[in-house]
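# Compute the structure for the input listed below.
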Amino acid sequence: MYDANVDVTVKITVFPGNEDIGLPEKMTELASGFDLKAAVDAPVTLQPGERALIPTGFAMAMPANLEAQVRPRSGLAYKKGITTLNSPGTIDADYRGEVGVILINHGSEPFVIERGDRIAQLVFQWVPRVHLKQVDRLEETERGSGGFGHTGV
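Below you'll find the predicted structure:
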């Protein structure tokens, strides 16, 4: 079960040639996200409306019942229109490949990604063990099946 007072260790392997990128890091003590940096070999230009998979130069191993979520950086989204697709992107505890970030340019100007640029953030979340059980009927609620704006805009 989740305990906020327990430290969790996530193992990270940096791929050869990416030692200069460094590990993901928090920019402030109380930040929830670790900034991810671009491990591109050459600058990548995203034209408006264009998307690209940007490597980070590392892989990781998380304990069971932990996931990592790749999320946009708010400053890039607000100032440049750069965000992540599939957001948040889920990295499962059993994935051992390179962490990649799918970036898209929703801005009106081309955006250049340079080696070492902070491009997204990684937030870790507990995932409970969930067991699905088929039943004939569900308990009634006041809301019922209302969704997608049923309470107004």
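
# going forward, measure contacts between C-alpha atoms and count neighbours the same way
Noted.

# From the contact counts, what lies against the one helix or strand Ala77 maps to?
Under the assignment given by DSSP states H and E, the secondary-structure element containing Ala77 is helix 74-80. For helix 74-80, the helices and strands in contact under the criterion 3 or more C-alpha pairs under 8 Å, 6 or more residues apart in numbering; DSSP states H and E are strand 82-84.

# Toward the C-terminus, what is the element adjacent to the strand it packs on?
Moving on from strand 82-84 towards the C-terminus, the next helix or strand you reach (DSSP H and E) is strand 89-91.

# which residues touch the very next helix or strand once past that next one?
Moving toward the C-terminus from strand 89-91, the first helix or strand encountered (DSSP H and E) is strand 100-105. Counting contacts by C-alpha atoms under 8 Å, 6 or more residues apart in numbering, the residues outside strand 100-105 that touch it are 46-56, 70, 80-86, 111, 119-120.

# Of those residues, just the buried ones, PyMOL syntax please.
Selection of the buried residues among the contacts of strand 100-105 in PyMOL, burial being defined by 16 or more other C-alpha atoms under 10 Å:
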select buried, resi 46+47+48+51+52+54+55+56+70+80+81+82+83+84+85+111+119+120
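
# what sits against Thr141?
Shown in contact with Thr141 (C-alpha under 8 Å, 6+ apart): no residues.

# Before we compare anything, build this one as well:
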Amino acid sequence: MRIAVAHVAGADATLPLPRYATAGAAGADVCANFPDRKTIPLAPGARVAVPTGLRFGIPPGVEVQVRPRSGLALKHGVTVANAPGTIDADYRGEVRVLLVNLGTEPVEIAHGMRIAQLVAAPVLRADFAPGEPDDTARGAGGFGSTGIDP
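Coordinates of the predicted model:
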């Protein structure tokens, strides 16, 4: 599948487009792209919408999911706040990644830093209609209703 990618005005076009780090990678890494090439601090508990400098032409029937990078999460506690985020097929604005620092130390988000990974996925659209749901063995059992294994 081909997804068209364009830079927004003022973006650093020398940074790589999203790319897969290995042949078996499911997610393509995307970089922070600050118009002024700056570095910004991300304090513990803080959130920031990091620009990528990119906009996408996602085909109908596809979404692009924005997911955390495991290394940032493990080493620094930085993750995608709304993971997985969704880039809809009809969105044509600049993609920004909503990062949150769940760690205990400030983290510098630098221009060109790989901040998230993008996964293209098919979309099924449901027809939500009035009606009574079928009964199941679980029924209305919610959180923890299936038990906790040691």
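
# show me where structure 1 has strands.
Taking DSSP state E to define them, one finds strands in structure 1 at 11-14, 34-37, 44-46, 51-55, 58-61, 66-71, 82-84, 89-91, 100-105, 111-113, 118-126.

# and those strands as CSV, adding distance to Gly146 of structure 1?
As requested, those are exported to CSV (distance: least, C-alpha to C-alpha, whole Å):
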stretch, distance to Gly146 of structure 1
strand 11-14, 43
strand 34-37, 37
strand 44-46, 40
strand 51-55, 35
strand 58-61, 40
strand 66-71, 29
strand 82-84, 30
strand 89-91, 27
strand 100-105, 33
strand 111-113, 41
strand 118-126, 29
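
# Relative to Ala64 of structure 1, how far out is the residue nearest the centre of structure 1?
Here the mean C-alpha position of structure 1 is nearest to the C-alpha of Val70 (C-alpha atoms, centre = their mean), at a distance of 0.4 Å. Shown here: Val70 of structure 1 relative to Ala64 of structure 1, a distance of 18 Å by C-alpha to C-alpha, to the nearest Å.

# What of Pro72 of structure 1?
With the distance defined as C-alpha to C-alpha, Pro72 of structure 1 ends up 25 Å from Ala64 of structure 1.

# Those two: which is more packed in?
Set Pro72 of structure 1 next to Ala64 and count neighbours by other C-alpha atoms under 10 Å: Pro72 wins out with 24 against 13.

# Give the equivalent position in structure 2 for that one.
Pro72 of structure 1 maps onto Pro68 in structure 2 when the alignment is built from TM-score structural alignment.

# Against Thr79 of structure 2, how distant is that match?
When C-alpha to C-alpha is the yardstick, Pro68 of structure 2 and Thr79 of structure 2 sit 5 Å from each other.

# so what sits against both of these two?
With contacts defined as C-alpha under 8 Å, 6+ apart, no residue is shared by Pro68 of structure 2 and Thr79.

# Tell me how many other residues crowd Ala126 of structure 2.
Using other C-alpha under 10 Å as the criterion, Ala126 of structure 2 is surrounded by 6 other residues.

# residue contacts, the alignment partner in structure 1 of it?
Using TM-score structural alignment as the criterion, the counterpart of Ala126 of structure 2 in structure 1 is Val130. Under the criterion of C-alpha under 8 Å, 6+ apart, Val130 of structure 1 has no contact partners.

# can you check Ser87 of structure 1 too?
Taking C-alpha under 8 Å, 6+ apart as the definition of contact, the neighbours of Ser87 of structure 1 are Val70, Arg71, Pro72.

# let's see it at 7 Å
The contact partners of Ser87 of structure 1, taken as C-alpha atoms under 7 Å, 6 or more residues apart in numbering, are Val70, Arg71.

# so how far is Val123 of structure 1 from it?
Distance, Ser87 of structure 1 to Val123 of structure 1, by C-alpha to C-alpha: 12 Å.

# Would you mind grabbing the residues shared as contacts by those two?
With contacts defined as C-alpha under 7 Å, 6+ apart, the residues adjacent to both Ser87 of structure 1 and Val123 are Val70.

# doesn't Lys37 make contact with Ile119 of structure 1?
Yes: with contacts counted by C-alpha atoms under 7 Å, Ile119 of structure 1 reaches Lys37, the gap being 5.7 Å.
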